[in-house]
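# model the structure of this input:
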Amino acid sequence: MKKSIIVVAALLVGFASFGQKKKDLINEVAKLKAEAAEMRAKLSKIQKANELNLQDSLQSFSYAFGVSIGNNLKTVGFDSLSYNAFAIALEDVMNGREQMGLEDCQTEVQKTIQLIQDKEAKKQSAEGELFLEENGKRAEVVTTDSGLQYEVLTKGDGAIPTDQDKVKVHYTGMLINGKVFDSSVERGEPSVFGVTQVIKGWQEALQIMPVGSKWKVFIPQDIAYGQRGAGGGMIPAYAALIFEMELLAIEK
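Coordinates of the predicted model:
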C-alpha cells in the first residue's frame, strides 16, 4: 500500500514538473516571438532611414557631398573607408563633441594619405621598371641612353623636328596594363603643340622621329609624369607609360 502511494506521488510530481516545463516553454516561445517582432520593426525603421530621396533638398545635398568626398578619396588612393567611423565623426562635429582635435585630425589625414601614396608609388615604380626591363629584351625595341624605348611600326622619311618646332601628332596613351588614358585618335582630331611643351620622353622621341613615322614609345616614369602623376589620378605617380605616336607634320 505504501509503495502504491509512493508511486502515485511520484507520478503526480512528474506531471507537475512536466506541466511547469511546458508552461516555461510556451512563455519562452512567446518571448522569442515578441523579440522577433521588435527586431522586424527596428529593421523596417533602418530600411526606411536608408531610403534615398534625391528630391529632398537635404538628402540631395548630402548625397552630392558624399560623392564629392568619395571621388577625392579615390583620387588620393583610397578604395575603402570605415563608414561607421566616418558617420560618427560627422555627427560628433555637428553636435560639437569631437573626440579628436582638428589639428590632430589633419595630421592623421595627411600622414595616412602619404603612406598610401608612398606604397602605391613603390608598387608603380617597381612594376614599370620590370616591364621596361623585359620589354627592352625584344629585338624590335630600341632603348636610348635615357631609358626611353621605341618600336618602329611605320617608317617615315620626312624631316625630323627640332626643339623649336610645332608638330601635329596622332596618339594613344596607355598604362603598362593597356588601360587607355588619352587618345587623339578616339577624339578624331590630331594634337598640335610645341616640341618642348610635352613630357621629356615625348620631347626626346619627337626629335629622333621623322615625319610620317608611327612608333610605339615606352617611357620610364622619370621622363614621364614622375611623382606628380597626371589626369586627375588616371596616370598614377611613378607610372611608366606607353604611347602609339604618329608624327603627321611639322607645323609652320
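# for the rest of this, base every contact and every neighbour count on C-alpha atoms.
Fine.
# what's the neighbour count on Ala34?
Counted with other CA atoms under 10 Å, residues neighbouring Ala34 total 12.
# from Glu28, how far out is it?
Look at Ala34 and Glu28: by CA to CA, to the nearest Å, they are 10 Å apart.
# quick one, helices of the stretch 1-150 of the chain?
Remark: helices assigned in the stretch 1-150 of the chain by DSSP state H, counting those that start in this stretch are 2-50, 57-75, 83-94, 102-135.
# out of the ones you listed, nearest to Gly178?
With CA to CA, the closest approach to Gly178 among the helices of the stretch 1-150 of the chain belongs to helix 102-135: 12.1 Å.
# ok, Phe218 - contacts?
Applying CA atoms under 8 Å, 6 or more residues apart in numbering to Phe218 gives the contacts Leu132, Leu148, Gln149, Tyr150, Ala240, Leu241, Ile242, Phe243.
# now the other sequence, so there's something to compare against:
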Amino acid sequence: MTSLARILGSTALAAAAVALTACGSGDDTSTPAPSSSALARPSTAAATPTASHGRECAAEDIGVTGGFGEAPTITIPENCDPPTKLITKDLVAGSGPGAVAGQPLTMNYTLVTWSDRQKLDSSFDRGEPFQLTLGAGQVIPGWDQGLLGVQQGARRLLIVPPNLGYGRGGNGIKPNETLVFVTDAVKVG
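Now for the predicted structure:
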C-alpha cells in the first residue's frame, strides 16, 4: 500500500468513527472511502486562528518547477494566507475531453503541506501513479471537485482548504491543514 493510501485509508476509518459518534448532528460532511484510497474523505473541523498576512494567496503565488511527467518542486510563499476556497489552475494544457464524474483517472501527484511547506507524499517519487474514479467519494472533496474537467496530459495545481481536505488531520497531516497538490493527468477514461 502506498504511503498516500495509508494516509487516506486511515483517515477514512477515523472519519467513519466520527460519523458514527456524531449520528444525527447533521454536521458531518465526510464520506468514508475504501482503505486503498490515498485521498479518502475526512471529517471537517473548525479552523485554528493564525496571524494573517492581509491577503489570501492565489495560484500565481505558488511556485512550481518541472514539466508534465517530471516530479515538481512546489514553493509556497510566506507573505500571504492560505486560501479558504478551492483553487485550481492548469499549469500545462492537456488534450481531449475533460474528465467527468464517474470516469476513471490515473494521476501522478506531489503533496506539500502549507503549514510547514514540506513535501508529504509523491507518486512521482514512487514511480507509481494513483488511480481513482472521479466523483465517487474515493478521494478528498478537493480532488473530486478540483479534477473535474482535467484533460489527459494536463498538469494541474490544486490548493485545497481544510474543509475539502483532511479536516481534523491525521497520519502526518495536521488539523486544519491546507494542502497544495501538483497533479499530472496520466490517463483520463
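# after superposing, what score do the chains get?
The TM-score (TM-score structural alignment, normalised by the length of the second structure) is 0.56; 120 aligned residues with a CA RMSD of 2.8 Å.
# before we move on, back to that, filter the contacts of Phe218 of the first structure to the buried ones?
With burial judged by 16 or more other CA atoms under 10 Å, the buried subset of these is Leu132, Leu148, Gln149, Tyr150, Ala240, Leu241, Ile242, Phe243.
# show me what contacts Pro190 of the first structure?
Pro190 of the first structure touches Lys168, Val169, His170, Tyr171, Ser184, counting by CA under 8 Å, 6+ apart.
# please pick the buried ones from the residues you listed.
Of the contacts of Pro190 of the first structure, these count as buried by 16+ other CA under 10 Å: Lys168, Val169, His170, Tyr171.
# just the ones of those in strands?
Among these, DSSP state E puts Lys168, Val169, His170, Tyr171 in strands.
# now the equivalent of the first one over in the second structure: closest residue in space, sequence neighbours ignored.
Taking TM-score structural alignment for the superposition, Lys168 of the first structure sits opposite Thr106 in the second structure. Distances taken as CA to CA, 6 or more residues apart in numbering place Gln131 nearest to Thr106 of the second structure, at 4.5 Å, with adjacent residues excluded.
# Three-state assignment for that neighbour, please.
Using DSSP: H, G, I helix; E, B strand; the rest coil, the three-state assignment for Gln131 of the second structure comes out as strand.
# what about it, how many neighbours?
17.
# next: the one 5 residues further on.
The criterion is other CA under 10 Å. On that basis, Ala136 of the second structure has 15 neighbouring residues.
# please apply the same query to Ile74 of the second structure.
21.
# returning to what we had before: need the helices of the stretch 1-150 of the first structure in a markdown table with distance to Gly188 of the first structure, can you?
Formatted as a markdown table, the helices of the stretch 1-150 of the first structure follow (distance: least, CA to CA, whole Å):
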| stretch | distance to Gly188 of the first structure |
| --- | --- |
| helix 2-50 | 44 |
| helix 57-75 | 28 |
| helix 83-94 | 43 |
| helix 102-135 | 29 |
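# and the ones you listed: which comes nearest Gln203 of the first structure?
When the helices of the stretch 1-150 of the first structure are compared by CA to CA, helix 102-135 sits nearest Gln203 of the first structure, at 19.0 Å.
# Ala93 of the second structure -> the first structure?
Under the alignment (TM-score structural alignment), Ala93 of the second structure pairs with Lys155 in the first structure.
# what's that match in contact with, if anything?
Taking CA under 8 Å, 6+ apart, one finds Pro210, Gly212, Ser213, Lys214 in contact with Lys155 of the first structure.
# mind doing that once more with 6 Å?
With contact taken as CA atoms under 6 Å, 6 or more residues apart in numbering, Lys155 of the first structure is in contact with Ser213.
# same check on the one 10 residues further on?
In this structure, Asp165 of the first structure makes contact with Gly194, Val195, judged by CA under 6 Å, 6+ apart.
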